[in-house]
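1. Any chance you could fold what I've pasted below:
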Amino acid sequence: MPRILIVGGGYAGFYTAWKLEKWLRAGEAEVTVVDPLPYMTYQPFLPEVAAGSIEPRHSVVAHRRHLKKTTVITAKVTNVNHATKSATITPAVGEPWEFEYDHVVVTAGAVSRTFPIPGVADQAIGLKTIEEAVAIRDRVLTNFDKAAQLPAGPERDRLLTFVVIGGGFAGIEVFAELRSFASSLLKSYPQISFEETHFHLIEAMGRIMPEVSLETSHWVIKNLSQRGAEIHLDTQLTSAVGGKIELSTGESFETDLIVWTAGVMANPAIVRHTDLPIEERGRLQVRTDLRVGTEDVIIEGAWGAGDVSAVPDLSGGGVGGFCVPNAQHAVRQGKLLAKNLVATIRGEGTKEYLHKNLGAVAGLGIGHGVFQSGNLAIKGLPAWFAHRGYHGLAMPSWERKIRVVWGWVNNFFLGRDIVSLSAVQDPRAVFEEYAARPKPPAAAAPAAAPAVEAKAPRAPRKVAAKAAPKKDAAQTVADKREAAAVSAK
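-> Model prediction:
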């Protein structure tokens, strides 16, 4: 029976496995998914998770719950050697082992792409994982708690200043959601005024959101400006050392939260450890039918999709002729890849990937959104409903859809949950602080060398002198006479 190895359980990997379960006949192939995380993250929801609008666990999909016929391995693939059709699987605990396959599907996704700007690696946080989104939410809440107890001054300003780097869809969405989140918190923190909260977005280009028209992007800037957020265009971050932001315009201010959304790159853990062909931008080289190779050369038994792959965009809308790295393409590529893989196993022909986006939709905080389809632009509340409607339906599985929509309904009536769980980063701190520990054994006294103790001399005993016996008178006269005679001689 053919063995199919799927490297990565994100959008493309999860949907490939999900559809293979549906389309493969019993006993037709054995499918294995390897990913260091036991879940798929629905990344379009990360800005709302960061703003407390969605429960974090509701925006992820557990592999083992929804992949019933697939072998799920929670580990890393650290090398793919297609010449021998084997992959090295390295678990968190235990020794690595070799996995032999007949077909490999590389869907390892992407990671944040950064530049060697001083301080970014030490101070900034990305927005590619659910853990990052939760940490951003907790940081905002914790900073409000701290700032509410401080007098006006530099430290209070630093805690209430929030910075986002990158003006693409992800950057604008998290920036707008955080502005909305902070505004909603003010009623719970009467010590903090609206004017004391500062939001800055830094974009190196002369515009934001290239997926929408220039006019629509100007409306977004104006909307955010009216809500107390500042966007710096044609501006580069030059330093973030110690949380001090220095810009190419000469401006400088301090912050306690820097969110980095300025681009992604193919997962280097895979593309740097494989003999499969990699194109000049560091992505897996993939054909239009999602097989690895070029239009003239096919690497048999190797497939790729999602952000890790350079998939040609036949619609003509891609940057440089390739599909842009987003959720829409990854989901659809995963579905087609599963169909083509099944067709190949059965000796049938494959189909080319062709998808033309009908439009772009973004949420900009509660009640604010934007939708662009061709020359049609919808802004404000209707676009916000369109955003939630689209992503609510796009969330995989009805179980997840219901949880997400039910959470939105709860928030409408009850408001956002504003509890910070930042202590979860060090969950044993309180236990360790008060835990009783055994007392250290008493130190034994050092053994002394045997020695004879010198005794102090005793004081002489005083003995009362006895009175001499009295002499009689005759004896006394005799003694005197004898003494006189001796003297005379």
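2. okay, CA-based contacts and neighbour counts for the rest of this
-> Will do.
3. The residue nearest the centre of the chain is in what secondary structure piece?
-> In the chain, the residue lying closest to the centroid (CA atoms, centre = their mean) is Glu132, at 3.5 Å. In this structure, Glu132 sits in helix 130-147 according to DSSP states H and E.
4. For that helix, which helices and strands make contact with it?
-> helix 46-50, helix 154-159, strand 257-260 (3 or more CA pairs under 8 Å, 6 or more residues apart in numbering; DSSP states H and E).
5. Contacts for the first one next, please.
-> Applying CA atoms under 8 Å, 6 or more residues apart in numbering, the set of residues contacting helix 46-50 from outside is 54-56, 59, 127-130, 133-137, 170, 173-174, 177-178.
6. same deal with the second one?
-> Identification of contacts with helix 154-159 by CA under 8 Å, 6+ apart yields Asn143, Phe144, Lys146, Ala147, Leu150, Glu196, Thr197, Glu254, Thr255, Asp256.
7. now stretch 285-294
-> Here stretch 285-294 has contacts from 276-279, 284, 295, 298-305, 309-314, 333, 337, 340, 350-353, using CA under 8 Å, 6+ apart.
8. quick one: buried residues of that stretch?
-> By 16 or more other CA atoms under 10 Å, the buried positions in stretch 285-294 come out as Gln285, Val286, Arg287, Thr288, Asp289, Leu290, Arg291, Val292, Gly293.
9. Now the two most distant members of those residues.
-> Maximum pairwise distance in the buried residues of stretch 285-294, criterion CA to CA, is 11.7 Å, between Gln285 and Asp289.
10. For the helix or strand containing Ala17, enumerate the helices and strands it packs against.
-> Using DSSP H and E, Ala17 maps to helix 11-23. Packing contacts for helix 11-23, counted by 3+ CA pairs under 8 Å, 6+ apart, involve strand 3-7, strand 30-35, strand 39-41, helix 327-345.
11. try 10 Å this time
-> strand 3-7, strand 30-35, strand 39-41, helix 63-66, strand 103-106, helix 327-345 (3 or more CA pairs under 10 Å, 6 or more residues apart in numbering; DSSP states H and E).
12. With distance to Trp408 and mean neighbour count as extra columns, can I get these in JSON lines?
-> Listed next are the helices and strands packed on helix 11-23 as JSON lines, based on distance: least, CA to CA, whole Å; neighbours: other CA atoms under 10 Å:
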{"stretch": "strand 3-7", "distance to Trp408": "33", "mean neighbour count": "23"}
{"stretch": "strand 30-35", "distance to Trp408": "30", "mean neighbour count": "21"}
{"stretch": "strand 39-41", "distance to Trp408": "18", "mean neighbour count": "22"}
{"stretch": "helix 63-66", "distance to Trp408": "23", "mean neighbour count": "16"}
{"stretch": "strand 103-106", "distance to Trp408": "35", "mean neighbour count": "24"}
{"stretch": "helix 327-345", "distance to Trp408": "21", "mean neighbour count": "22"}
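13. please give me the structure for this one as well, since I'd like to look at both together:
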Amino acid sequence: MRRILIVGGGYAGFYAAWKLEKRLRSGDAEVTLVDRRPYMTYQPFLPEVVAGSIEARHAAVSHRRHLSRTRLVAGMVTAIDHAHRVVTVAHVDGHGIELGYDVIVVTAGAVTRKFAVPGIAEQAIGLKNVEEAVAIRDKLLTAFDLASGLAPGPRRRKLLTVTFVGGGFTGVEGFGELLSLATALLKRYPEVSRDELRFHLVEASGRILPEVTDRPGRWVVNSLERRGASVHLNTQVTSTVGGHVVLSTGEEFDSELIVWTTGNGVNPVIGRHTDLPVDQRGLIVVRPDLRVGTDDDPVPDAWAAGDDAAVPDLASPVPGALTVPNAQHAYRQGKLLARNIAATLKGKRPRKYLHHSLGAIATLGIGRGIFQYGRLVITGLPAWLMHRGYHVLAVPSWERKIRVLAIWLTAAVFGRDIVSLASVQHPRAAFVTGGESTVPTESVSRTAE
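-> Okay, the predicted model is just below:
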């Protein structure tokens, strides 16, 4: 049997393995998928996980539940040596192993792009996986709990200040949903007033949501500002040391929660630890049929797709354009990977990837959204309902669809669950301290009566 190794279990990798199981008989090939996480993250749901509109596990699709005939390896590929058909894997328990293969499928995805901004590594959090989304939500809820017991002052003001850096879809959706959650919390926290909330969205360019045209983009900015947010365009963050945010415009403020969503960065494994061809940005060079290489210099038995691949966009009128790194493309590229790999194993010709955009849609909080397809623009409640309808259909498996629908219906009746589980990040703390306070007695200040 041919050994097919899939690097990464995100959108493209998961769908490639899932569809290969359906297209290949048990004796045709042995499929192995390597990923350090045991699930595929349905990233369009992360903003709603942030807002508490969806349970965290419902945005994760289990590999083992759906990939019954695929060998799953819990680890991260750290090097690819295609010349010798072997990859090096850092197993989750710390030891390294090598895996051989006949055909490799690279769908490792991208990482959050970071810049050399002082304080970012220590203060900021990304929004690319479920754990980050949960941590953002819990941090906001904890901030409300702490602020409600403090007198007005710098510490309280910092706790109630949120900063998102990056005005792409991830940043804007996460920002809008978290703002919706914070506003909803006010009726449960009478000690906190609406005027005390400070939400800042910082974007280096002159507009947000580059996937939509200028007018809808301005509508989103105006919508956020009407809800009390501050949108800083043509602005960069120059420092976040100690949670003190400094902007290139000279404005400064303290922020307890800083979320960094400035786009995709090159996966270091793909950029520096493989002999597969990469372009100047560190993306794997692929042909329109998703095989690695070029028409003049093909790489046998190697395929790639998703955010770590430079996939030609045949639907674009711009020569040399590449598909944008989003879920819409990764999902379809993963399915085509399975189709084309199965076809080549049976001596057939693979198909080229061609997908015309279905438009852009974003959620901005409960009852708020925006959709654009060509010149058609829909905003508000209808767009929000379209967003939910589209994604409940797109999330894989009926099991996940039903779970998501159930939690939405429950929330519509009883509202969001506002319990913070931030302590789960330190599960042994209560056991270790034995109930003793970790705050020194001499540091406790007396509240003025």
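14. Put one on top of the other, what's the TM-score?
-> The TM-score (TM-score structural alignment, normalised by the length of the second structure) is 0.95; 436 aligned residues with a CA RMSD of 1.4 Å.
15. would you list the helices and strands packed on helix 130-147 of the first structure in a markdown table and tack on mean neighbour count and distance to Leu247 of the first structure?
-> Listed next are those as a markdown table, based on neighbours: other CA atoms under 10 Å; distance: least, CA to CA, whole Å:
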| stretch | mean neighbour count | distance to Leu247 of the first structure |
| --- | --- | --- |
| helix 46-50 | 27 | 25 |
| helix 154-159 | 18 | 16 |
| strand 257-260 | 22 | 13 |
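16. okay if I get those as JSON lines plus distance to Ser188 of the first structure?
-> What follows is these, written out as JSON lines (distance: least, CA to CA, whole Å):
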{"stretch": "helix 46-50", "distance to Ser188 of the first structure": "18"}
{"stretch": "helix 154-159", "distance to Ser188 of the first structure": "17"}
{"stretch": "strand 257-260", "distance to Ser188 of the first structure": "21"}
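17. Phe371 of the first structure is nearest to which of the ones you listed?
-> helix 46-50 (16.9 Å).
18. what's the average distance of that closest one to the second structure?
-> On superposition with the second structure, the mean distance recorded for helix 46-50 of the first structure (mean CA distance after the TM-score superposition for the first structure) is 0.6 Å.
19. and the residue nearest to Ala305 of the first structure when sequence neighbours are not counted, how many residues sit next to it?
-> Closest residue to Ala305 of the first structure apart from its sequence neighbours, by CA to CA, 6 or more residues apart in numbering: Thr107 at 5.5 Å. For Thr107 of the first structure, the neighbour count with other CA atoms under 10 Å is 30.
20. Okay, Thr107 of the first structure and Val77 of the first structure: tell me how far apart.
-> Here the criterion is CA to CA, to the nearest Å. By it, Thr107 of the first structure lies 11 Å from Val77 of the first structure.
21. what residues are shared contacts of these two?
-> Jointly contacting Thr107 of the first structure and Val77 under the rule CA atoms under 10 Å, 6 or more residues apart in numbering are Ile6, Val7, Gly8, Asp35, Ile270.
22. quick one: contacts for the third one?
-> Just to be clear, that refers to Gly8 of the first structure. So Gly8 of the first structure contacts 14, 33-37, 40, 74-77, 105-109, 270, 308 (CA under 10 Å, 6+ apart).
23. Run those residues past the second structure and keep the common ones.
-> Shared with the second structure under both residues aligned by TM-score structural alignment, their matches' CA atoms under 10 Å, the contacts from those are 14, 33-37, 40, 75-77, 105-109.
24. Looking at those residues, which is nearest Arg428 of the first structure?
-> Closest to Arg428 of the first structure, out of all of those and judged by CA to CA, is Leu37, at 22.8 Å.
25. show me the contacts for the nearest residue to that closest one once chain neighbours are set aside.
-> Excluding its sequence neighbours, the residue lying closest to Leu37 of the first structure (CA to CA, 6+ apart) is Thr74, at 6.1 Å. Thr74 of the first structure makes contact with 8-9, 33-39, 63, 89-92, according to CA under 10 Å, 6+ apart.
26. Give me the subset of the contacts of stretch 285-294 of the first structure lying in strands.
-> Taking DSSP state E as the definition of strands, the contacts of stretch 285-294 of the first structure contribute Leu284, Ile298, Ile299, Glu300, Gly301, Ala302, Trp303, Gly304, Ser309, Ala310.
27. Restricted to buried residues, select these in ChimeraX.
-> Remark: buried members of these, expressed as a ChimeraX selection using 16+ other CA under 10 Å:
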select :284,301,302,303,304,309,310
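28. Let me see the ranges of the helices in the second structure.
-> Under the criterion DSSP state H, the second structure contains helices at 11-23, 46-50, 63-66, 120-123, 130-147, 154-159, 169-185, 214-226, 268-272, 327-345, 381-394, 398-414, 429-433.
29. any idea which of these is most buried?
-> Sort the helices of the second structure by mean neighbour count, taking mean count of other CA atoms under 10 Å, and helix 46-50 sits at the top with a mean of 28.
30. With Pro277 of the second structure as the reference, measure out to the closest residue to Thr274 of the second structure other than its chain neighbours.
-> Leaving aside its chain neighbours, Thr274 of the second structure sits nearest to Ile80 (4.6 Å; criterion: CA to CA, 6+ apart). The gap separating Ile80 of the second structure from Pro277 of the second structure is 11 Å, by CA to CA.
31. The two: which has the busier surroundings?
-> For the pair Ile80 of the second structure and Pro277, the greater number of neighbours falls to Ile80 (24 against 18), based on other CA under 10 Å.
32. To which residue of the first structure is that one aligned?
-> Alignment note (TM-score structural alignment): Ile80 of the second structure maps to Val80 of the first structure.
33. ok, now which ones touch that match?
-> Val80 of the first structure neighbours (CA under 10 Å, 6+ apart): 7, 86-89, 98-99, 104, 106, 270-276.
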